[in-house]
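# structure of the sequence below:
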Amino acid sequence: MDVVVDEKILGSETEADISEWLVEEGSQVAEGQSLAELETSKVQVEVPAPMTGVVTFLAAEGDVIEPGAVIARIA
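Below you'll find the model as predicted:
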């Protein structure tokens, strides 16, 4: 399952930076666990895991992402 950063996560912002991954790539994560911190011009928000599984990153810390971006995959 793709981890998508949507407008609900970003609020009114149009883009954000991945400031930090909170888990290691390849690790087992639980549904709802925070995966990454995103930084917008106004706030920092966390991206939750949509399901339990093993995470693979598709974006790196420092990458600028927009709504709809897929930043990781969980299998």
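# every contact and neighbour count from this point should use C-alpha atoms.
OK.
# ok, and the closest non-adjacent residue to residue 67?
residue 6 (4.8 Å; CA to CA, 6 or more residues apart in numbering).
# how about residue 51?
Excluding the flanking residues, the one nearest residue 51 by CA to CA, 6+ apart is residue 31, at 4.1 Å.
# and this one, please, so the two structures can be compared:
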Amino acid sequence: MDVVVGQDILGSETEADVSEWLIEDGTQVTEGQALAELETSKVQVEVVAPTSGTITLVAAEGDVIEPGAVIARIA
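Okay, here's the model as predicted:
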């Protein structure tokens, strides 16, 4: 399952920076677990796991992402 940054997470912002991953690539995550912190020009928001499984990071810290971007995959 793709971890997608939706407009619901970014609010009115059109982009965000991946400021910090809170987990490591290849680790087991559980549904609802905080995965990353994104920073917009207004706020810092957390992205949580939509499901449980092993995570593969797609975006790196410092990457600028837009709504709809896949930042990780959980299998």
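# ok so, going back, tell me who's in contact with the residue nearest to residue 67 of structure 1.
Residue 6 of structure 1 makes contacts with 67-69, as judged by CA atoms under 8 Å, 6 or more residues apart in numbering.
# returning to what we had before: the residue nearest to residue 51 of structure 1 falls within a strand, correct?
No - secondary structure of residue 31 of structure 1 (DSSP: H, G, I helix; E, B strand; the rest coil): coil, not part of a strand.
# what's the match for it in structure 2?
Taking TM-score structural alignment, the alignment pairs residue 31 of structure 1 with residue 31 from structure 2.
# would you check how far apart its match and residue 41 of structure 2 are?
Distance, residue 31 of structure 2 to residue 41 of structure 2, using CA to CA, to the nearest Å: 28 Å.
# over to residue 32 of structure 2?
Taken as CA to CA, the span from residue 32 of structure 2 to residue 41 of structure 2 is 25 Å.
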